[in-house]
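Asks: build the 3D model from these lines:
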Amino acid sequence: MTWQTNIVPPKGLPVFEPGWVWLVGAGPGDPGLITLHGVNALAQADVIVYDALVDTRILDMAKPHAERIFAGKRGGKPSPTQTSISERLVELAKAGHRVLRLKGGDPFVFGRGGEEALALVGAGVPFRVVPGVTAAIAGTAYAGMPATHRDANSAVTFITGHSMTGEVPDNLNWDAVTNGAPVLIFYMAIKHFGRIAEKLQECGRPADEPVAFVASATTADQKVHVCTLDTAAEVAKKVSPPAIVVVGPVVKLREQLDWLGKAAEWQAKAADPV
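Replies: Here you go, the predicted model:
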């Protein structure tokens, strides 16, 4: 489907002016999770610079003839540098284009959107930020695990699983991270989760604490692997990224709240209520 609209957006939504860059979060996968501001941006953009995890159905919402430029970065594969991406955004904007930088999830949650925004500021390019639904929120919800639940946790911590060097973050206070919230949600942590699990146990998390890996969250390929902290290293070897890792008591709620897994059963009952 191609999204058809005039260049004038619906009442109350902003006009995408030439020479601007909009940093837009596309959500974690399911195209229904992009915001109305994001759809409005797609309808007006002249150029879309998009990441590897952006669903093609979201790109199909763009106006006809909008230029699409792939800027995905995937581990272990040839990828554009962050500097080259930022320079391209500046170049396109200064050429008078409406430039949509479309990023998976939320651009300011482990998405390096802040770096791109600072590059735009340095170059004198006006920009707008459109937040997106981040994987730690949507992925847990689609896997039947609330990120917070009154009987389980009053705090949740989002953590990146690797540093700028690609290794386990060494600038974290792991004792504080481990004990600061009952629920921990890790991004980009599959490669190093064996070591991360060791650190968490060294700092006091119990070996039998529930863990869930949610791979390809909110997509048709979503897979959920549930285990415990002491077995997580072995389970991680079977998980294909992209994935988030959830540690804590909310994982147990999946047994009752796996609405996605129960959808077919519920639909069958609705079709044949007898």
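Asks: from now on I want contacts and neighbour counts done on CA atoms only, so please keep to that.
Replies: Fine.
Asks: check which helices and strands the stretch of helix or strand L42 belongs to sits against.
Replies: L42 is part of helix 36-44, with elements assigned from DSSP states H and E. If contacts are counted by 3 or more Cα pairs under 8 Å, 6 or more residues apart in numbering; DSSP states H and E, helix 36-44 sits against strand 21-25.
Asks: now show me the structure for the sequence below, then we'll compare the two:
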Amino acid sequence: MSESIPGKVYLVGAGPGDPELLTLKAHRLLCACDALVYDSLVPQTLLELTPEHCERHFVGKRRGHHSVPQPSTNAVLVELAQRHRSVVRLKGGDPFLFGRGGEEAAHLVRHGVPVEVVPGVTAGIAAPAYVGIPITHRRAGSSVTFVTGHEEIDKGRPGVDWRGLARSSDGLVIYMGLHNLRRICEELMAGGLGAATPAAVVQQGTVLGQRQLVTVLGELADRVEAEDFGSPSVVVIGQVVEQRVPECAPPPADAEMPIPF
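Replies: Below is the predicted model:
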């Protein structure tokens, strides 16, 4: 393809892991793309949808291990768009929810590359649903906050005000929070959230290996450590956990999702 006429990059949400939660639009784009750029939390089943001629580029980030820096991923997307008509940037969940999709979209636009966002089902909604937890409920919570627990709480100026969240939201859905979970729980309780507040963790939500823990905030960190929960996991804190209806939960898909280190 001529360098003066770039192809189009699609920022596509892969969903939480169950291949059947992929949107029809995402499926169509994967089946026809010329190049694929994908993350760690993308099941092999979805990679196999791409055509034989498709170039595949892994740019996943894994805690404690060598990761592809974000500027390198941005550069790869621009370079591929100069050579291919259709480039799919496949991200676990939704590309604009803790997926750096906004950064990539802005970079592509600055370099004159057409870009389109294809939303996906986020794990923060799907994983609790797959164990029967509604993240909002008329009797238990009219507000919910999606928050990342990945950043270092001990840094000079934390970006997440956990004590403030304890007072301002009926429910919390925490992504990437296990590494800092004990400090998160301490901060939430210091902010006024009671130790008896219902809490849950869902690991490997929607796919093979799914497991869940239902407990209370004051015991959450100890239980997670004792029962050896790991990533990827979603944490839900709030009265909505008490509204869990396990009988309505769909069975996890018989599909494997790579587990980040």
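Asks: ok so, going back, okay, the helix holding L42 of the first structure sits on what stretch of the second structure?
Replies: On the basis of TM-score structural alignment, helix 36-44 of the first structure is assigned to residues 24-32 in the second structure.
Asks: mean deviation of that stretch from the first structure?
Replies: Average distance, stretch 24-32 of the second structure versus aligned residues of the first structure after superposition (mean Cα distance after the TM-score superposition for the first structure): 0.9 Å.
Asks: residues of the helix holding L42 of the first structure that come out buried?
Replies: The neighbour-count check on helix 36-44 of the first structure (16 or more other Cα atoms under 10 Å) flags 37-44 as buried.
Asks: distance of whatever residue of the first structure lines up with T45 of the second structure relative to G194 of the first structure?
Replies: Aligned counterpart of T45 of the second structure in the first structure: R57 (TM-score structural alignment). For R57 of the first structure, the distance to G194 of the first structure equals 35 Å [Cα to Cα, to the nearest Å].
Asks: have a look at these two and say which one is more surrounded.
Replies: The neighbour comparison of R57 of the first structure against G194 (other Cα atoms under 10 Å) goes to G194, with 19 against 14.
Asks: now that one: closest residue in space that isn't a chain neighbour?
Replies: A233 (4.1 Å; Cα to Cα, 6 or more residues apart in numbering).
Asks: mind listing what the one you found touches?
Replies: 193-195, 197 (Cα atoms under 8 Å, 6 or more residues apart in numbering).
Asks: looking at the second structure, which of the residues you listed still make contact?
Replies: Counting by both residues aligned by TM-score structural alignment, their matches' Cα atoms under 8 Å, the second structure reproduces these contacts from the contacts of A233 of the first structure: 193-194, 197.
Asks: residues near A243 of the first structure, how many?
Replies: The burial count for A243 of the first structure: 25, using other Cα under 10 Å.
Asks: quick one, helices of the stretch 101-250 of the first structure?
Replies: Remark: helices assigned in the stretch 101-250 of the first structure by DSSP state H, counting those that start in this stretch are 113-123, 135-142, 174-180, 193-202, 232-236.
Asks: over which residues of the first structure does stretch 102-121 of the second structure lie when aligned?
Replies: Counting by TM-score structural alignment, stretch 102-121 of the second structure corresponds to 114-133 in the first structure.
Asks: buried set for that stretch?
Replies: 116-117, 119-120, 125-127, 129-133.
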